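Chemist: the following comprises the amino acid sequence and a computationally predicted model.
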Amino acid sequence: MSLEEPLFLNSIVTDLFSPNISRTDSNNTSTATEHSMLYPCGIAITTVYGIIIMVGLIGNITLIKTFWTVKSMRNVPNLFLSSLALGDVLLLVTCAPVDASRYLTDEWLFGRVGCKLIPFIQLTSVGVSVFTLAALSADRYKAIVTPMDIQASNPTVKICVRAATIWMFSMTLAIPEAVFSDLHAFSIAETNETFVTCAPYPSVGDLHPKIHSMASFLIFYIIPLFIISIYYFFIARSLIRSAYSMPAEGNIHIRRQMESRKRLARMVLVFVALFAVCWLPNHVVYLYRSYHYTEVDTSLLHFISSVCARVLAFANSCVNPFALYLLSKSFQKQFNKQLCCCRPPRIIRSQSRGRSSTRVTSLKSTKPSL
């Protein structure tokens, strides 16, 4: 699942657009052709990354600010969503620019330390995302299926401890990524080209890539989503039973409470679906590469699939705030206030000044008549 795999971008461009150019006879012409075709493609992809980073940072930072400054919105789901947004911000600030730079240059620019640190941060962020979604599903299960359980005296402290535990657990699982990621040499048989890049395993042997890709797929995708599916199975069953057992003229307060819990459950389910859709292509491409490791695929289809999978995976880090904006009217209102925090006071002041001036003029105008 690592995003630090070689892309073979130059070889793909050369094989697709200039197959008649010989590297041995005209190296200068070949290099110039590669760069003339590679640079516009890299600029376009990097621009997409820049848009994702900018939109994601605005949305997630505003979400965190909203939940921590508005006291009425500091409930259990929103605290978990703040932790989720913090992981997305970390991914967008560190890993997304590094991944975008790989489309502009053939060389790894961040040294051996960066080669170990960047995959560690990326895997930590992915772990925080999927495990936080599992914790949110468990919280919705408790709120809907077992609502009569005694709540803790300090729920905010308890949720912060659980969020910190998720972060520590994700960092622990990402330690092997930092240990084994290193600068490795890769070669392309079609062009007899050798280059050094950051990868989570050496180019010799295919057992390590298979184990790495399958373990990542199970730990960070299949198992958490399976647990979430079990939670939502019991949530759906409980909601169906309560709908049949509730009388037609039931308590209005109970009905409103049930509707609120349903909305929160749907919101978490939307976040889970977004994560599943955005990260599945990246896992599929990584599994394909791992099980065809000795054969470097330089086809256009593989290149487009890889780029789309990477972009979609990073896009998951910027869609959650805007999905919440569409699903929650209360968050929509507070989100707008945080983005336009300086405009309302100016409008109010101008209105108050206008009113005071009209009052003064009315008094002056009535004074002669009195």
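Modeler: Arrived safely.
Chemist: only C-alpha atoms for contact and neighbour calcs from this point on.
Modeler: Fine.
Chemist: find the residue closest to the residue positioned nearest the centre of the chain in space, skipping its chain neighbours.
Modeler: Nearest to the geometric centre of the chain sits residue 317, at 2.0 Å (Cα atoms, centre = their mean). Spatial nearest neighbour of residue 317, chain neighbours left out: residue 88 (4.9 Å); criterion: Cα to Cα, 6 or more residues apart in numbering.
Chemist: quick one, what contacts that neighbour?
Modeler: 56, 60, 125, 129, 317, 318 (Cα atoms under 8 Å, 6 or more residues apart in numbering).
Chemist: residue 274 versus the residue nearest to the centre of the chain, what's the distance?
Modeler: Using Cα to Cα, to the nearest Å, residue 317 is found at 10 Å from residue 274.
Chemist: so where do the helices sit in the stretch 201-350 of the chain?
Modeler: Taking DSSP state H, counting those that start in this stretch as the test, the helices found in the stretch 201-350 of the chain are 207-217, 223-245, 252-291, 300-327, 329-339, 343-366.
Chemist: sorry, slip of the keys, the one I care about is the stretch 51-200 of the chain.
Modeler: Ranges of helices in the stretch 51-200 of the chain, per DSSP H, counting those that start in this stretch, are 76-101, 111-144, 155-180.
Chemist: can you put those helices in TSV and add distance to residue 195?
Modeler: Listed next are those as TSV, based on distance: least, Cα to Cα, whole Å:
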stretch	distance to residue 195
helix 76-101	16
helix 111-144	14
helix 155-180	19
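Chemist: of all those helices, which one is nearest residue 342?
Modeler: Nearest of these to residue 342, taken as Cα to Cα: helix 76-101 at 23.5 Å.
Chemist: what about versus this one:
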Amino acid sequence: MDNFINESTHVVENSTGEPFSATNQFKLPEWQVALWSFPYTAIVLAAIVGNGIVIWVVLAHANMRTVTNYFLVNLAFADVSIASFNTIFTFTFSVTGDWYYGKFYCYFMNFVPTTAVSASIYTLTAICLERYIAIVHPLKPRMSRVCAKSVIIAIWLCAATVNVPLCIYSHFYTFKYREEEWSVCRFQWPDDNVKFWYDVGLMTINYFMPLLVMAVAYSIVGFTLWAGKIPGEATQRHLEQMKAKRKVVKMMVIVVVTFCVCWLPYHVFFLLPPGYKEWKHIQQVYLAVFWLAMSNSMYNPFIYCWLNKRFRYGFQTALRWCPGVPAPKDPDSSLKMNRFTKSTSTQISTVRLHTIHKSVSAGSRIARRVSETSVV
């Protein structure tokens, strides 16, 4: 994605050639900083807790380890990375103009969270294509879990590659002027054209191109599931499978639309002409746009809980100690812990072996009786 550092924060030199901070005009009063702190803190807490539960639900329950859910785990991990490593740090820099976190974290934050954002949109695209193949071309081989893990690794490698320039052109400065000392973490591009075309290219491959692919693919999937005709007489099992597939596609379309709405204003903001930096309310606009983009990291768990009964059961189980959370109900007993699943499987296997042993013993006794009768 575009750089997370507020472009309205910059350093210039005065007429004597001595540097001074040009960010003071954007430094917010303490009451405004406190007011903005609440929604930003809510993002971080909701994103970490919600996505953490999503990861637990999938990894701790054997029946949830499907290809699609592996991608959802990767998406949740990316959202946790964005919320943990970026949101608060960029917020504090945006409202104070002073970078408190040192040189290493300057490079780290300009690379790792942006890579996670790229990984998010690539993961959504991978889920879309996996659903497309499974629904539109059901006779083709399905993606295995091993293949899904390989795709996830490829997603992160591609995401890291496209964000390498953000690490290369990151710079950390420390200035002293009179009695004041402050630090700045920002990008230093060779010229404005390089920055502009990189932003355009990044927006294309991290936003518009994936959304175009998903729009076309989900349109075909939707036509297949809702408007397509079932050959022959549809069985109850087939109708239930179609219903389940529709629910998954509906859930993922809502996730994609949410991503699109949250990130579009942010992309548009960084394509505005340089004159926008001089507007006195630009800092408030940036904080609102940045909050909307970062808030995308907390919405997905709510969507899963709303539209998927297994995730809902997992959330109710994880949050059962919270007041007002209903008792977890799993009517179809489809969501089981690993240990429970293994023990149940062991018990079933033992019963089956015992049954087979009894059958073999009974067969042997009958054979002996037949033999004895023949002899007689």
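Modeler: Now that the structure is in, tell me what you want to look at. Every value quoted in this text rests on a predicted model; they were computed, and no experiment measured them.
Chemist: what's the TM-score here?
Modeler: Overlay of the two chains. TM-score (TM-score structural alignment, normalised by the length of structure 1): 0.76; 306 aligned residues with a Cα RMSD of 2.9 Å.
Chemist: looking at the helices of the stretch 51-200 of structure 1, which is closest to residue 328 of structure 1?
Modeler: Among the helices of the stretch 51-200 of structure 1, the nearest to residue 328 of structure 1 by Cα to Cα is helix 76-101 (11.5 Å).
Chemist: structure 2: matching residues for that closest one?
Modeler: Helix 76-101 of structure 1 corresponds to residues 67-92 in structure 2, going by TM-score structural alignment.
Chemist: just checking the distance from the matching stretch to the centre of its chain.
Modeler: Put simply, stretch 67-92 of structure 2 sits 6 Å off its chain's centre (Cα atoms, centre = their mean, to the nearest Å).
Chemist: what's the answer for stretch 306-324 of structure 1, then?
Modeler: Distance, centroid of stretch 306-324 of structure 1 to centroid of chain: 6 Å (Cα atoms, centre = their mean).
Chemist: same deal with stretch 157-175 of structure 2?
Modeler: Computed by Cα atoms, centre = their mean, the chain-centroid distance of stretch 157-175 of structure 2 equals 21 Å.
Chemist: contacts for that stretch, please.
Modeler: Contacts of stretch 157-175 of structure 2 (Cα under 8 Å, 6+ apart): 1, 3, 19-20, 102-103, 106-108, 110-112, 114-116, 118-119, 122, 181-189, 202.
Chemist: if you drop the residues flanking it in sequence, what lies closest to residue 306 of structure 2?
Modeler: residue 312 (6.8 Å).
Chemist: can you get me a residue count around that neighbour?
Modeler: 22 (other Cα atoms under 10 Å).
Chemist: tell me the contacts of the equivalent of it over in structure 1?
Modeler: Under the alignment (TM-score structural alignment), residue 312 of structure 2 pairs with residue 332 in structure 1. Residue 332 of structure 1 sits next to 324, 325, 326 when contact means Cα under 8 Å, 6+ apart.
Chemist: contacts only, for the second one.
Modeler: Applying Cα under 8 Å, 6+ apart, we find residue 325 of structure 1 in contact with 331, 332, 335.
Chemist: give me the number of residues near the closest residue to residue 93 of structure 1 other than its chain neighbours?
Modeler: Using Cα to Cα, 6+ apart and skipping residues adjacent in sequence, the residue nearest residue 93 of structure 1 is residue 53, 7.4 Å away. Counted with other Cα under 10 Å, the neighbours of residue 53 of structure 1 add up to 23.
Chemist: residue 53 of structure 1 maps to what in structure 2?
Modeler: Match for residue 53 of structure 1 (TM-score structural alignment): residue 44.
Chemist: I'd guessed its match sits against residue 85; true?
Modeler: No: counting by Cα atoms under 8 Å, residue 44 of structure 2 stays clear of residue 85, with 9.7 Å between them.
Chemist: might you report the residue contacts of the residue mapped onto residue 57 of structure 2 from structure 1?
Modeler: The alignment partner of residue 57 of structure 2 in structure 1, by TM-score structural alignment, is residue 66. Going by Cα under 8 Å, 6+ apart, residue 66 of structure 1 touches 73, 334, 335, 338.
Chemist: any idea how far residue 321 of structure 1 is from residue 66 of structure 1?
Modeler: As judged by Cα to Cα, residue 66 of structure 1 and residue 321 of structure 1 stand 11 Å apart.
Chemist: try residue 147 of structure 1
Modeler: For residue 147 of structure 1 relative to residue 321 of structure 1 (Cα to Cα), the value is 27 Å.
Chemist: so between the two, which is more surrounded?
Modeler: Using other Cα under 10 Å, the more surrounded residue of residue 147 of structure 1 and residue 321 is residue 321, with 25 against 11.
Chemist: what's the closest non-adjacent residue to the residue opposite that one in structure 2 once aligned?
Modeler: In structure 2, the residue paired with residue 321 of structure 1 is residue 301, using TM-score structural alignment. With sequence-adjacent residues excluded and distances taken as Cα to Cα, 6+ apart, residue 301 of structure 2 is closest to residue 50, at 5.4 Å.
Chemist: repeat that for residue 304 of structure 2.
Modeler: Using Cα to Cα, 6+ apart, the closest residue to residue 304 of structure 2 is residue 311 (6.1 Å).
Chemist: biggest helix in structure 2 by residues?
Modeler: helix 338-375 (DSSP state H).
Chemist: give the buried residues for it.
Modeler: The neighbour-count check on helix 338-375 of structure 2 (16 or more other Cα atoms under 10 Å) flags nothing as buried.
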